[in-house]
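> the sequence isn't on hand, but the structure is:
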């Protein structure tokens, strides 16, 4: 058989591109994408401890995504996205949590008692007493408390006299808070005068009781604090 005949009767060779297997379409894991978004939001946990649970949610979502991708490699993709979400949330949880614990353990000045607005509320067992015995016992003592500036001084620049309230609702929307949800703050150090802010504040000083009276446009203010320390 001649060379020409060999070429004529040789089996037909299909182009390589025609025999290549088409790669199946894979969907990006939805939980991987969500884990990144949650991980970014979790970074706010450095400023707001109440958002730290988002870091745990981000870790769960990322691990769920990685497990799904490993089980169904021909159907799902997005491993790098899930790893990014995992790193964001893990970083926040591992760094912000001990940082907040350290801050909590060291933020109260020496010889001061940590209190909260819940300590100043009426005792359910003695509802006729508007000022609970626990609050009365604090009178004259050095205390440390956190709260928000009432917006009544929002347009007056730096101030040394304002009302402290317990939450953002009362802080941002104004109005007349409950009597036991207000503390009249008198800053004793002029260098610590402070402008209005919606951020949570830390204050330390001498706690006092007074007869309910009108203060800074609000009525029935019965608690006061001579603040020697004011921090945002």
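Arrived safely, thanks for sending. Being a predicted model, the structure only gives us computed values, none of them experimental.
> from here on, contacts and neighbour counts on C-alpha atoms
Noted.
> start and end of stretch 96-115, how far apart?
24 Å (Cα to Cα, to the nearest Å).
> and for stretch 70-85?
Rule used - Cα to Cα; the end-to-end distance of stretch 70-85 is 17 Å.
> buried ones in it, by neighbour count?
Using 16 or more other Cα atoms under 10 Å as the test for burial, stretch 70-85 gives 76-79, 81-85.
> in helices only, show me these.
79, 81-85 (DSSP state H).
> go through those and name the one nearest residue 46.
residue 85 (16.7 Å; Cα to Cα).
> quick one: that closest one from residue 205, how far?
43 Å.
> with residue 64 instead?
Residue 64 is 49 Å from residue 205, by Cα to Cα.
> and residue 208, that one's in a strand?
Yes - under DSSP: H, G, I helix; E, B strand; the rest coil, residue 208 falls within a strand.
> separation between it and residue 230?
17 Å.
> and for residue 37?
Distance from residue 37 to residue 230, by Cα to Cα: 35 Å.
> okay, those two: which has more neighbours?
Neighbour totals were compared for residue 37 and residue 230, and residue 230 leads with 19 against 15 (other Cα atoms under 10 Å).
> which ones are touching the more buried one?
187, 192, 194, 201-204 (Cα atoms under 8 Å, 6 or more residues apart in numbering).
> which stretches in this protein count as strands?
Ranges of strands in the chain, per DSSP state E, are 27-28, 76-77, 113-114, 142-149, 158-159, 161-165, 183-187, 194-195, 201-215, 218-231.
> let's bring in a second one:
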């Protein structure tokens, strides 16, 4: 006599559902990947608020993908997996957007010492209108001659790399590390001189310099003249 037990049809169907394959939602994967990429905000925003804002679309896209995943789960319950991946991507996106951009904004708001005006290298470059008028220095920048300013850039030492007292501050680190100085436009460099007995060591990172700006457009007319902008620094970090 057979001892085989016959299972009810309903039990077989239930057991089949337990092992039913459910695909991983593509939007959940996208949310996680975009959430991880959103962490680049902390790197890009370390020295520049604009750098952080340039990566801000990444966490926004991650949150949008996480929202799409929730909608998919609601419209097709039990048909897809990936809820945890989507949630992780959303958390990374929120942290990057709030903490990353917030940290960068805080640095931007507090990095300029009191009594100094922020300028950037684009402020030093003459516009098309200036060039047509024969001005090598924008009028707004020329008015800052002798004023206290704050500017960020990259160091290009003259001769040595440690205990530097004089150096060129240039617009980007590619110009800082490669090529002849003659290839660097005059509006992409500022000659910096630190106070006596104050020194800085070379690094590839951003330098924040504050001091008194001097503007000398006539230097371009002198043989070998290239230094239109110079800064008697009060401090560098």
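Alright, I've got the coordinates. Owing to the predicted nature of the structure, the values given are computational and were not obtained by experimental measurement.
> for the ones in helices among the buried residues of stretch 70-85 of the first structure, which one is nearest residue 58 of the first structure?
Comparing these against residue 58 of the first structure with Cα to Cα places residue 85 closest, at 6.6 Å.
> quick one: map that closest one onto the second structure.
Under the alignment (TM-score structural alignment), residue 85 of the first structure pairs with residue 89 in the second structure.
> now the helices: where do they sit in the first structure?
3-9, 16-19, 30-42, 53-71, 79-106, 133-138, 168-173.
> now do the third one: which elements does it pack against?
Based on contacts counted as 3 or more Cα pairs under 8 Å, 6 or more residues apart in numbering; DSSP states H and E, the elements that helix 30-42 of the first structure packs against are helix 53-71, helix 79-106.
> neighbour count for residue 64 and residue 205 of the first structure, which is higher?
Between residue 64 of the first structure and residue 205, counted using other Cα under 10 Å, the more crowded position is residue 205 (25 against 16).
> out of everything not next to it in sequence, what's closest to the aligned residue in the second structure for that one?
Counting by TM-score structural alignment, residue 205 of the first structure lines up with residue 211 in the second structure. The shortest distance from residue 211 of the second structure to any non-neighbouring residue, by Cα to Cα, 6 or more residues apart in numbering, is to residue 233 (4.0 Å).
> how close does the one you found sit to residue 150 of the second structure?
On the measure of Cα to Cα, residue 233 of the second structure and residue 150 of the second structure end up 9 Å apart.
> what touches both of those two?
In contact with both residue 233 of the second structure and residue 150: 209-211, using Cα under 8 Å, 6+ apart.
> can you put the residues you listed in CSV and add distance to residue 108 of the second structure?
Output for those, formatted as CSV (distance: Cα to Cα, whole Å):
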residue, distance to residue 108 of the second structure
209, 14
210, 14
211, 18
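> residues near residue 103 of the first structure, how many?
11.
> show me what it aligns to in the second structure.
Match for residue 103 of the first structure (TM-score structural alignment): residue 107.
> for residue 118 of the second structure, see how far away that match is.
From residue 107 of the second structure to residue 118 of the second structure the distance is 13 Å (Cα to Cα).
> equivalent analysis for residue 198 of the second structure, please.
22 Å.
> that older thread, quick one: which of the helices and strands packed on helix 30-42 of the first structure is nearest residue 47 of the first structure?
helix 79-106 (8.8 Å).
> report the buried residues of the closest one.
For helix 79-106 of the first structure, a neighbour-count test (16+ other Cα under 10 Å) marks 79, 81-93, 96-97, 100 as buried.
> now that helix on the second structure. Mean distance?
If you overlay the two and look at helix 79-106 of the first structure, the average distance to its match in the second structure is 1.4 Å (mean Cα distance after the TM-score superposition for the first structure).
> closest to residue 161 of the first structure among the contacts of residue 230 of the first structure?
Using Cα to Cα, the contacts of residue 230 of the first structure come closest to residue 161 of the first structure at residue 187, 6.3 Å.
> list the residues that contact that closest one.
160-161, 193, 226-230.
> again, only using 7 Å
With contact set as Cα atoms under 7 Å, 6 or more residues apart in numbering, residue 187 of the first structure has these partners: 160-161, 193, 226-228.
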